[in-house]
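[1] sequence first, then the predicted structure, then my questions.
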Amino acid sequence: MIDLSDVLDARVRVEETARRTPLDYSHTFSDMTGAEVHLKLETFQRTGSFKIRGATNRIETLSDDEKSAGVVTASAGNHAQGVALAATKSGVDSKIVMPENAPISKIQATRDYGATVVLWGDDYNEAQAKAHEIEEQEGRTYVHAFDDEKVMAGQGTIGLEIMEDLPDLDTVVVPIGGGGLIAGISTAVKEQNPDARVIGVQAEGASSAAQSLQKGEIHTLDSVDTIADGIATRNVGEKPFEVIQERVDEVVAVSDSEIAIAVTTLLERAKTLVEGAGAVALAALLSGAFEYEEDELIVPALCGGNIDMNTLTTVIMRGLVETGRYVKIRTVLKDRPGALDDLLDVISAQQANIYGIQHDRTSRDIAMNAAEVELDLETRGTDHVEQLLDALREEGFDVEVIA
């Protein structure tokens, strides 16, 4: 099991390539939660993710023969970019296997950092199997995304920075995919402040760690399904799991809707762009996934900002829906002049803004003398949505919320 000395050694290798990232006190999230919230903005890291730290530490400890043979790895995107940049800076050839559905932006960025990209499989685990084939065929060194002590120690340098900036912290909240990040951070934090809590967070659609802790052995999911693609792994690694059992106090899960709210709130209130995996720590705090005291010093680690633009559009819309800022409704009107005007008069009186209207007379689900209408509306919160719906129903409109 890694210890503090491993993380301190890693910092010497990592600091020439990785940036020291800010720990920023947030008035907004402190007011929203009642805690004293300091955001660890690892989204400002080179490659947009913490992965450059672990990748650098691993590659810098390769032998000369291993460097000459090159490296290979599998990744959904962030580790890919970290390995690509770290390898290129060290003059090492890198080959990265990514799932076929990996975000286009991450694929292109990995290529731009100098790696050869191979697209293979539906998820990380299938990509990993292909990468091990390449390892055997080409004699490359496999740089694991999380199940490697040098990688874990490199990620732990985030914990060193947190402790230097806020030594009296009460709780640090860390995403869990394969577990390398939380293994490193918990080692750096707990060995300097044993009273500090370390809370791990997974997406509900990729939540294997809590079940593993309950069983006392690693539990592997059959599949994963979450917008947080950066932590969409079926299981935690063996080496990180040992550390998690020893040094992590609690593991919780958050839904995709809660992640979307965190992403949109960070963008709107903190002017900070994160990907789904980078938002889960804050999502856990905002949703009350774990208990905390008033004025508790809490550090959510925002560890990834590489979100695909198409995904971002979907996430923002989901976040707006969840917070009552956008609603789509359906109703059926009499097919006569003025019927639509009557509906719009009620919406206008409630000061909802009409984003779009779809009007259909041909649906087989309605009467021949009726028309189905769908409206996309911009609203001002959940209370405003309820007021609007009540007003429509009081005027006799049978309204269904469809988004």
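    Yep, that arrived. Residues are numbered from 1 along each chain as shown.
[2] C-alpha from now on. contacts and neighbour counts both.
    OK.
[3] mind listing what residue 240 touches?
    For residue 240, the contacting residues are 146-147, 152, 178-180, 182-183, by CA atoms under 8 Å, 6 or more residues apart in numbering.
[4] tell me the buried residues within the residues you listed.
    Neighbour counting over the contacts of residue 240 (16 or more other CA atoms under 10 Å) leaves 146-147, 152, 178-180, 182-183 as the buried ones.
[5] max pairwise distance over these: which two?
    Longest distance between any two of the buried ones among the contacts of residue 240 is 11.8 Å, between 147 and 182; criterion CA to CA.
[6] among the contacts of residue 240, which lie within helices?
    Cross-referencing these with the helices (criterion: DSSP state H) gives 152, 180, 182-183 as the overlap.
[7] mind listing what residue 298 touches?
    Under the criterion of CA under 8 Å, 6+ apart, the contact partners of residue 298 comprise 35-38, 169-173.
[8] helix/strand/coil for it?
    Recorded secondary structure, residue 298: strand (DSSP: H, G, I helix; E, B strand; the rest coil).
[9] before we move on, what about residue 314?
    Classification of residue 314 using three-state DSSP returns helix.
[10] how much space separates it from residue 163?
    From residue 314 across to residue 163, the span is 36 Å (CA to CA, to the nearest Å).
[11] of these two, which one has the most company?
    When residue 314 is set against residue 163 and neighbours are counted by other CA atoms under 10 Å, the residue ahead is residue 163, at 18 against 13.
[12] against that first model, consider the following:
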Amino acid sequence: MTERHVANPSSVPSLRIPTFEDVQTARVRISGVAHHTPVLTSRTADARTGAAVFFKAENLQRAGAFKFRGAYNAIAALDGLSRLNGVVAYSSGNHAQALAYAAKLQGVAATIVMPRDAPEIKVAATKGYGAEVVYYDRYTEDREGISQRLAAERGATLIPPFDHPDVIAGQGTAALELIEDVGEIDVLVVPLGGGGLLAGSALSARALLPACTIVGVEPEAGNDGQQSLRKGEIVHIPVPKSIADGAIVTHVGHLNFPILKDCVDDIVTVTDAQLVEAVRFFTERMKVVVEPTGCLAAAAVMHGAIPCAGKRVGILLSGGNIDLTALSALLGQR
């Protein structure tokens, strides 16, 4: 992929769209800090799908989600003055926790703008890692505007959850590990919110396995990425409502979309009911906790939204941050 630059500074900083070389650089930066998470298999999942399925367990990553990879990489790439001035981010939870933890490990102050209705477990973890939390109303206030104002007032660096080259590159290391661990796969299926994980994963998969089919998965209520890919331009939607709280976004990132358009074959959706079933499957059958957002890719494969029979399929389980009360309520649904 040739190097390009975003020419829309009013909506996003003029930053370089990352390449696979940036993913490789990110792996060096996060090596020995981020977990090299395991790949899980299940005979039940294989029988149900007719495929050989490999689950990359980012729910077992530090801070409970793949987000730690991009957050740590983005902070590690800062110069000394930027580190002294701290970082600002906005997030519904997993990027918040990841950036707070990554900042703490590197001695950098962090301020996180979070929605008032963010899961309490994610808010508590973010504060527990030492970050300052600033609340906003996700349905009436602009989190990006609030974060940009805070960053300007404090001279801090804004590190958004998905629309940042070092974040995208860091997220791409998960798929890189998966492919290196299991070898050739025919299909790679990745959760999609703002597009950081899918874009980074696509960079790795296209470089290592050019023939691999790459599919993103969104909640049915928030299919902005699907609409964008089919229209060929970024589509904005109202704030969606879904139990996949980590994928509640109104549009994909400006840095992410060119990669998605060039590298991703399709984007499909799943319902909240299918996500609940997937959460139950991982809890009851595989004995691991995966949050609803983390189940997006798995739900699509297990419900036949993607043709997978007879193929080797890599699935990213993006996170496992769900409190016991919410998990119990989901498992009780029939």
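    On my side now, so go ahead. Nothing here was measured: the structure is a model prediction, and the numbers come from that model.
[13] TM-score for this pair?
    Aligned and superposed, the two chains score 0.93 in TM-score terms (TM-score structural alignment, normalised by the length of the second structure); 318 aligned residues with a CA RMSD of 1.3 Å.
[14] sorry, back to before: among the contacts of residue 298 of the first structure, which recur in the second structure?
    Mapping the contacts of residue 298 of the first structure onto the second structure (both residues aligned by TM-score structural alignment, their matches' CA atoms under 8 Å) leaves 35-38, 169-173 still in contact.
[15] would you turn these into CSV with neighbour count, secondary structure and distance to residue 246 of the first structure?
    Shown next, in CSV, are these (neighbours: other CA atoms under 10 Å; DSSP: H, G, I helix; E, B strand; the rest coil; distance: CA to CA, whole Å):
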residue, neighbour count, secondary structure, distance to residue 246 of the first structure
35, 18, coil, 26
36, 20, strand, 27
37, 28, strand, 26
38, 23, strand, 25
169, 21, coil, 19
170, 19, coil, 18
171, 20, strand, 16
172, 26, strand, 16
173, 28, strand, 16
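[16] and of these, the nearest to residue 4 of the first structure?
    In terms of CA to CA, no member of those lies closer to residue 4 of the first structure than residue 172, at 16.8 Å.
[17] hang on, the closest one packs against residue 201?
    No. Shown here, residue 172 of the first structure and residue 201 do not form a contact pair, counting by CA atoms under 8 Å, at 10.8 Å.
[18] what residue of the second structure matches up with residue 14 of the first structure?
    In the second structure, the residue paired with residue 14 of the first structure according to TM-score structural alignment is residue 30.
[19] with residue 36 of the first structure instead?
    Aligned partner of residue 36 of the first structure by TM-score structural alignment: residue 52.
[20] the closest residue to that match other than its chain neighbours and residue 54 of the second structure, how far apart?
    Once flanking residues are discounted, residue 52 of the second structure sits nearest to residue 312: 4.8 Å by CA to CA, 6 or more residues apart in numbering. Summarising the geometry, the distance separating residue 312 of the second structure from residue 54 of the second structure, computed by CA to CA, is 8 Å.
[21] residue 71 of the second structure too?
    The value you get for residue 71 of the second structure to residue 54 of the second structure, if CA to CA is used, is 25 Å.
[22] do the same with residue 301 of the second structure
    As defined by CA to CA, residue 301 of the second structure lies at a distance of 11 Å from residue 54 of the second structure.
[23] how about residue 140 of the second structure?
    From residue 140 of the second structure over to residue 54 of the second structure (counting by CA to CA), the distance is 40 Å.
[24] what do we get in the second structure for residue 159 of the first structure?
    Structural correspondence for residue 159 of the first structure with respect to the second structure (TM-score structural alignment): residue 175.
[25] assign that match to helix, strand or coil.
    Remark: residue 175 of the second structure carries the secondary structure label helix [criterion: three-state DSSP].
[26] for the stretch 151-300 of the first structure, what spans make up the strands?
    Remark: strands assigned in the stretch 151-300 of the first structure by DSSP state E, counting those that start in this stretch are 171-175, 197-203, 250-254, 297-302.
[27] let's have those strands in TSV, adding distance to residue 119 of the first structure.
    Putting the strands of the stretch 151-300 of the first structure into TSV (distance: least, CA to CA, whole Å) gives the following:
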stretch	distance to residue 119 of the first structure
strand 171-175	25
strand 197-203	24
strand 250-254	29
strand 297-302	27
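[28] which one of those lies nearest to residue 328 of the first structure?
    The nearest among those, by CA to CA, is strand 250-254 at 24.7 Å.
[29] which residues touch residue 127 of the second structure?
    With CA under 8 Å, 6+ apart as the criterion, the residues that contact residue 127 of the second structure are 100, 133.
[30] residue in the first structure matching it?
    Structural alignment (TM-score structural alignment) places residue 127 of the second structure against residue 111 in the first structure.
[31] confirm that match sits in a helix?
    Yes. Under three-state DSSP, residue 111 of the first structure falls within a helix.
[32] please name the nearest non-neighbouring residue to the corresponding residue of the second structure for residue 58 of the first structure.
    In the superposition onto the second structure, residue 58 of the first structure corresponds to residue 74 when matched by TM-score structural alignment. If you skip the residues right next to it in sequence, residue 74 of the second structure has residue 166 as its closest partner in space, 4.8 Å away by CA to CA, 6+ apart.
[33] the one you found pairs with which position in the first structure?
    The alignment partner of residue 166 of the second structure in the first structure, by TM-score structural alignment, is residue 150.
[34] is that match in a helix, a strand, or coil?
    Counting by three-state DSSP, the backbone at residue 150 of the first structure sits in helix.
[35] any idea how far it is from residue 157 of the first structure?
    Taken as CA to CA, the span from residue 150 of the first structure to residue 157 of the first structure is 11 Å.
[36] and for these two, which residues touch both?
    Counting by CA under 8 Å, 6+ apart, the contacts common to residue 150 of the first structure and residue 157 are residue 10.
[37] more crowded one of these two?
    residue 157 (32 against 28).
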